[in-house]
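Student: Here is the input, now give the coordinates:
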Amino acid sequence: MSEISDITLVLGHTASGKSLWAEEEIALMRGRKKYVATSRLLDSEMHKKAALHAARRGDDWRVHEESVDLAAVCATFGTGDAVLVDCATMWLTNLMMDDVDWEPRAEAWLAAMHASTARFVVVSNDVGGGVTPDNTMARRFQRMQGALNQRLAAAADRVFLVTAGLPLRLK
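Tutor: Next up, the predicted model:
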């Protein structure tokens, strides 16, 4: 793995302000602003949320839509790119719904970020702080998300927990 990578992980619960905080972090970085959108827009609520996020970011961001192969898209970025991946939770949901093994894809994604000279900010939900879900699929997802977050945190140079719009540096 390369020592030149720069990865920041931003964790938070739903509506915690993590995406806005991550966008502000990217805005502080010099270079070309890139946004990797992982969500599949399957309903009107998701379309509205994506439109709000896009309007908030403005026109100086280049959007890359990738719901499954984050390794491939992250490998295309390099020096001078400040990349926001939003979010790991939607990406993991896509893989789970497609019945695809997430672990090899996560390892390839991490390797691609580490091999890159771009700077990455990755947003992910902390889904373990709430109530234990009442069904098998939700509990399985919660365990998978926790494992993914641990891998992302281990690979990251910095990790922040955002709650009520306020960041707390964990690493």
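Student: hey, let's count contacts and neighbours off CA atoms from now on
Tutor: OK.
Student: Report the secondary structure state of the residue in the chain sticking out farthest from the centre.
Tutor: No residue in the chain sits farther from the centre than residue 134, which is 25.9 Å out by C-alpha atoms, centre = their mean. At residue 134 the chain is in coil, as set by DSSP: H, G, I helix; E, B strand; the rest coil.
Student: That one and residue 142: what is the separation?
Tutor: 11 Å (C-alpha to C-alpha, to the nearest Å).
Student: The structure of the following sequence is requested for comparison with the preceding one:
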Amino acid sequence: MGNTALSPTDTGLRGTVLVLGGARSGKSRLSEAMLTALPAPWVYLATGRAWDEEMHERILHHRAERGSTGWLTVEEPLEVQTVMREHAHTPLLLDCLTLWLSNLLLEERDVQAATADFMACLAARRAPTVLVGNEVGLGIVPENRLARRFRDEAGRLHQRIARDVPRVLFVAAGLPLTLKNEVPH
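Tutor: Down below sits the predicted model:
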């Protein structure tokens, strides 16, 4: 990972990495590796919901892959800021931003207010943080209003985070591409 590794002394936005990519691109695996390079414990903040049996199986599979050694898994689909504040001094992986956004939209929450609170919470953290998001803007224009809104909100959310954090990676075929690296050497 070279210059994308995290340091235990990274804090606030300076200690944040945004990892974007498509489905099954390897972004979660890379993100987990960045965090586990630090001393345990680590918080895995999962935003997915088991809406059906297949998704339930996926969640179980991800838990088993990660194992329990060192990880504290917290499943929170909406109030991610609460978890981030409760674990402000523990390295944290939020997987994923786009599922969090989906949950906000489906619950008809105020996305702009949630994003503003999220950014304030992120800046106040005292431990390294890795944020995972699905890049959904590379495909076709969605055919329905909700899907188009989701795509637009995801793009805005990722841009806002990318503007403020020092490191942004894009992952394709398991390979990370550094989009931004403003970490002092």
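Student: hang on, the earlier thing: per the alignment, the residue farthest from the centre of the first structure pairs with which residue of the second structure?
Tutor: Using TM-score structural alignment, the equivalent of residue 134 of the first structure in the second structure is residue 143.
Student: same question, residue 88 of the first structure
Tutor: Counting by TM-score structural alignment, residue 88 of the first structure corresponds to residue 97 in the second structure.
Student: Over to residue 15 of the first structure?
Tutor: In the second structure, residue 15 of the first structure lines up with residue 24, judged by TM-score structural alignment.
Student: check contacts around that match.
Tutor: residue 173 (C-alpha atoms under 8 Å, 6 or more residues apart in numbering).
Student: ok, and it, which helix or strand is that part of?
Tutor: For residue 24 of the second structure, there is no host helix or strand (DSSP states H and E).
Student: do the same with residue 44 of the second structure
Tutor: Per DSSP H and E: strand 42-46 holds residue 44 of the second structure.
Student: Which parts of the second structure are strands?
Tutor: Remark: strands assigned in the second structure by DSSP state E are 16-21, 42-46, 71-75, 92-95, 129-134, 167-172, 175-181.
Student: Which residues does the shortest one contact?
Tutor: Strand 92-95 of the second structure is touched from outside by 28, 31-32, 35, 42-47, 84, 127-133, with contacts defined as C-alpha under 8 Å, 6+ apart.
Student: Same question for the fifth one.
Tutor: Strand 129-134 of the second structure is contacted from outside by 15-23, 27-28, 31, 35, 91-98, 158, using C-alpha under 8 Å, 6+ apart.
Student: which of those count as buried?
Tutor: 15-22, 27-28, 31, 35, 91-98, 158 (16 or more other C-alpha atoms under 10 Å).
Student: Tell me the spacing between the alignment partner in the first structure of residue 132 of the second structure and residue 44 of the first structure.
Tutor: Using TM-score structural alignment, the equivalent of residue 132 of the second structure in the first structure is residue 123. As for residue 123 of the first structure, its distance to residue 44 of the first structure is 22 Å (criterion: C-alpha to C-alpha).
Student: How about residue 109 of the first structure: what's its closest non-neighbour residue?
Tutor: Closest residue in space to residue 109 of the first structure, ignoring its immediate chain neighbours: residue 71 at 3.9 Å, by C-alpha to C-alpha, 6 or more residues apart in numbering.
Student: do the same with residue 102 of the first structure
Tutor: Counting by C-alpha to C-alpha, 6+ apart, the residue nearest residue 102 of the first structure is residue 95, at 6.2 Å.
Student: close enough to count as contact, the one you found and residue 101?
Tutor: Yes: assessed by C-alpha atoms under 8 Å, residue 95 of the first structure is found in contact with residue 101 at 7.1 Å.
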